[in-house]
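>>> the following comprises the amino acid sequence and a computationally predicted model.
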Amino acid sequence: MSQEISGNTYGNLNVRSSSNWGPGTSVEFSTLDYNKGNDTAGIASASWCARVNDTNQWVSLSALEPVEFVGVKTQGRGDNYDQWVTSYRIRYTLDGATWFDGPTFNGNTDKTTIVTNRFATPIVARTIAIHPLTWNTHISMRFDAIFKTIARVQVGTVTHSTPISSEVTYQIAFPQAYPVGVIPQIITQIQQVDTNNNHCLSVFVGSRNITNTGFSFVFQGNANSLINSITGTWTAVAGPTYF
């Protein structure tokens, strides 16, 4: 299973903003629990601060390829000013051109508490944006996104050890489920066959009922194929829609 990753805190995501109040208020200083003591130059305000207070302001976090965003964390300004975002809307995009509206959340009620809001359904996107809707005195925020990487390729093997007269099916669950809507291509092959009758060997492998969580692996043979055991391999490949 893919583990959840914090993006902004550990530099896994590229962070941008609509505007900054000044050099010391950029997203460079927006990581959770950031404070002036972390800034050797002494210019940081200990949060991102927007240039103006309106609902056109935003911060975004971008991955190099699509990931599953599962939630966001927010925190108020980390110095002497009582500034924080009290509510915000999520927006997201796969290609950087077409944006979709996500959920709206209540944010912070003070400047120190980290508030975590998790999405009811993970959002598959390259970029996620936080759009402040309401705020206390000024739009200022430390923030982070929580996400999981998406496995492009997954592989496995299936072994059957009794005679196959027609068809045998095994239900395969992917080690990591693909996001909802991502249906991978399945490639099946025969890896090894142990048989007592090479001249009458007629066995095939295939797949059906493919979903984002798994598929049916199918062995097909006939009564003349005296098989002691057969091993097949499968490879699941996520399509180009998301990569």
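Cool, got the structure.
>>> switch to C-alpha atoms for all contacts and neighbour counts from now on
Noted.
>>> and the strands in this structure?
For the chain, the strands defined by DSSP state E cover 5-6, 14-17, 48-49, 59-75, 84-93, 99-106, 115-136, 140-149, 153-160, 167-173, 185-195, 204-208, 214-220, 227-237.
>>> please identify the most buried of the ones you listed.
A comparison of the strands of the chain by mean neighbour count, using mean count of other C-alpha atoms under 10 Å, puts strand 48-49 on top with a mean of 29.
>>> grab the most central residue of this structure for me.
Per C-alpha atoms, centre = their mean, the C-alpha nearest to the average position across the chain is that of Glu68, at 1.6 Å.
>>> quick one, what contacts it?
Pro122, Ile123, Val124, Ala125, Phe147, Lys148, Thr149, Ile150, Pro179 (C-alpha atoms under 8 Å, 6 or more residues apart in numbering).
>>> got the residues you listed as TSV, with distance to Arg51 columns?
Converted to TSV, these look like this (distance: C-alpha to C-alpha, whole Å):
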residue	distance to Arg51
Pro122	31
Ile123	29
Val124	30
Ala125	27
Phe147	28
Lys148	32
Thr149	33
Ile150	35
Pro179	37
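>>> out of the strands of the chain, which is closest to Val27?
Among the strands of the chain, strand 48-49 comes nearest to Val27, with 5.0 Å by C-alpha to C-alpha.
>>> let's bring in a second one:
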Amino acid sequence: MYYIVFVNFYSFSGLICHTCNTAATNDACNTGGNTVSCSNNQVCKNEIRDNNGNHQIMKSCKDSSTCFNEEARNADRCHPATSPSLCSYCCSTDLCNEPEIPSDGQSAGACIDPLGVEDGTIPSDQLTVSSVYNDHTWYGADRGRLNAEEENAGYGGWSAKANDSNPWIQADLGILNEVTGVITQGSNDWNEWVTSYEVHHSVDNTNFQPVTEGSGQTAVFTGNSDQNTAVTNMFHTGVFARYIRIHPTDWNEHISLRFEVLGCPDTEQPILTCPSDAILNTVMGAATVSTDYSSAVTASDNSAALPTISPDPASVFPVSLGIGAQDFTFTATDLSGNANTCTFTITVQDTEQPTMTCPSDVILNTDIGAATVSIDYSSTVTASDNSAALPTISPDPLSVFPVSLGIGAQPFTFTATDSSANTNTCTFTVTVQDTENPTLTCPFDTTVDITYICTDTALVDYSKSINASDNSGTVPNISPDPTTLFPAILEIGSNPFTFTVTDSSGNTNNCTFTIKVQDLKFRFRTMVHKHKSQSKNYVMIAKHHTHSVIQCGLHCLRDPLCVSVQFGNGICQLHGISEEEDESYIITNNNMVHYENTQ
């Protein structure tokens, strides 16, 4: 089998160099139906020619020292066309007699593998046609495989109905491939072939686009000129397609065609774009944040057909995320089954302080009779968090309360820490005040007799009978100070005393008592006889009613005669001046002395 190849360098990138190790002699070269022998030092070469706007590779005998602009599909690269003299070429008979399509299809960048029509890799149910001549399976789509020959299954070639106004034969490649050209033949049995055609391609078997020239116009390819010569036409630019249709536009006698599709599997991964890793804060008062990255996960492909992204971003987002790191992995798969994956992480952080609640500042009174008060606020010191997890309170209120507090102000500070280490603090002050009056004790009201007859006064001492105490435990101050007020000399009559006690908190209390000083219960009067035998002005009074005399004192017989009272040996001496000059009065047991109650 022999090929005439029409190309337009859609993926060729330079020239090739071949080095002759031995001279090629009588090289057989098929130039398109005729095999010629090259003369000595000439070789069969693929020469690029222009055939009415199409680049055509023709085999011809050329001098081995000449460099030609050849397609870059062999192992060695050539210098650019600006330096053709640097290249030389020699080939073997095999290279001349077989089409120079590398088995890997991609040497030096080429993509020209047969994609399975000829060898049956593409099954018969993936070959379809617009019509079949006489509706006979012998002319069906399966007979359109390149190099098919007449056999029990049918003729060698697909034939359309004569009245088919839009004839085509199609190959479903199964997956997306990069298609770079087609090879065609005419009928193996009849003098029928297609002389020109268009190629249309699709990724979904619904929307077809024509293969175009570089100008963007639909390419019309030159087809066959005989039944069996295979003609290869390369596209100006490779297309990515799963479905390839050949539309005959002109033919010889009848539309009959055998074909192969050239290209290579699309092994290029689609481009999948994920957003960068992100750190987001929870919504205020919540443990989550809502986010939508559905439009930020995108994919594209060299085939121009949008890959499938799994899972569908629109089914994943928007999403409400809790605190922590959440990975999102997406996979894009193109129509050729190539896949690409991207992952990004959204970290949701809680920067919100927990809520901390303390009771308000409070003022409490001491317990009655005590200097302290017992309190328990363990249930009123609370904390909560947007994360819904209870924060830790330090110190633990249960370890602080209940507590007995003394007089004064006591601050309490607590700190709440949530699971994200955010903290909050609250403080409250308990002020314990003493509003209880101190206790002040005064003696009862009392009556006392005079101590000094001549002055009508009494000597009293109550300094130890006036006492004070306080619930604070501190002895309060008494004003006036009893120790500075007593002992005291009091006159006959009522003598009130008032004392005030003040504790350390300024609480006060008062007490009052009265000391009544009275005259003797018994006074005496008598008829006093003059006794001029006394050389001194004094009178002697016998020890009558000793209790009254000694304990309570004597009262002068007549005021203001009495000057002083002396006590001695149980005898009270009353000194004074009589009404009469140089006269004294004496009262003895011999005198008539009468006592009477003066109260």
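Nice, I can see it. Everything numeric in this text was worked out from a predicted model, so none of it was measured.
>>> superposed, what's their TM-score?
Scored by TM-score structural alignment, normalised by the length of the first structure, the superposition of the two chains gives a TM-score of 0.60; 163 aligned residues with a C-alpha RMSD of 2.6 Å.
>>> follow-up on the earlier one: which contacts among the contacts of Glu68 of the first structure does the second structure share?
Using both residues aligned by TM-score structural alignment, their matches' C-alpha atoms under 8 Å, the second structure keeps these contacts from these: Pro122, Ile123, Val124, Ala125, Phe147, Lys148, Thr149, Ile150.
>>> now flag whichever of those residues is closest to Gly7 of the first structure.
Relative to Gly7 of the first structure, the closest of those is Phe147; by C-alpha to C-alpha it sits at 7.2 Å.
>>> now do stretch 46-55 of the first structure: distance from first to last residue.
In stretch 46-55 of the first structure, first residue to last residue: 22 Å (C-alpha to C-alpha, to the nearest Å).
>>> check stretch 191-211 of the second structure too.
Termini of stretch 191-211 of the second structure sit 28 Å apart (C-alpha to C-alpha).
>>> give me the contact list for that stretch.
Here stretch 191-211 of the second structure makes contact (C-alpha under 8 Å, 6+ apart) with 176, 185-187, 218-227, 235, 239-257, 305, 335.
>>> what do you get if the cut-off is 7 Å, keeping everything else the same?
Stretch 191-211 of the second structure has contacts (C-alpha atoms under 7 Å, 6 or more residues apart in numbering) with 176, 185-187, 218-227, 241-257.
>>> need the residues that contact stretch 23-41 of the first structure.
For stretch 23-41 of the first structure, contacts defined as C-alpha under 7 Å, 6+ apart pick out 8-9, 15-17, 20, 42-49, 75, 78-79, 141-144.
>>> one more time with 6 Å
Thr9, Asn20, Ile43, Ala44, Ser45, Ala46, Ser47, Trp48, Cys49, Gly78, Arg142, Phe143 (C-alpha atoms under 6 Å, 6 or more residues apart in numbering).
>>> ok, the third one - how many residues close by?
Per other C-alpha atoms under 10 Å, the neighbour tally for Ile43 of the first structure reads 13.
>>> so how far is Phe105 of the first structure from the residue lying closest to it once chain neighbours are set aside?
Leaving aside its chain neighbours, Ile43 of the first structure sits nearest to Gly24 (5.0 Å; criterion: C-alpha to C-alpha, 6 or more residues apart in numbering). Distance of Gly24 of the first structure to Phe105 of the first structure, computed by C-alpha to C-alpha: 27 Å.
>>> over to Gly71 of the first structure?
Here Gly71 of the first structure is placed at a distance of 11 Å from Phe105 of the first structure (C-alpha to C-alpha).
>>> same thing with Gly11 of the first structure?
Gly11 of the first structure is 24 Å from Phe105 of the first structure, where distance means C-alpha to C-alpha.
>>> related to what we said a few turns ago, kindly indicate which of the contacts of Glu68 of the first structure lies nearest Asp194 of the first structure.
Of all the contacts of Glu68 of the first structure, Asp194 of the first structure sits closest to Ile150, with 36.3 Å by C-alpha to C-alpha.
>>> please pull up the equivalent of the closest one in the second structure.
For Ile150 of the first structure, the aligned position in the second structure is occupied by Asp266, per TM-score structural alignment.
>>> my guess is its match contacts Asn177, does it?
Yes: the pair Asp266 of the second structure and Asn177 qualifies as a contact (C-alpha atoms under 6 Å) at a distance of 4.8 Å.
>>> what are the boundaries of the helices in the stretch 351-500 of the second structure?
Taking DSSP state H, counting those that start in this stretch, the helices of the stretch 351-500 of the second structure run over residues 397-400, 482-485.
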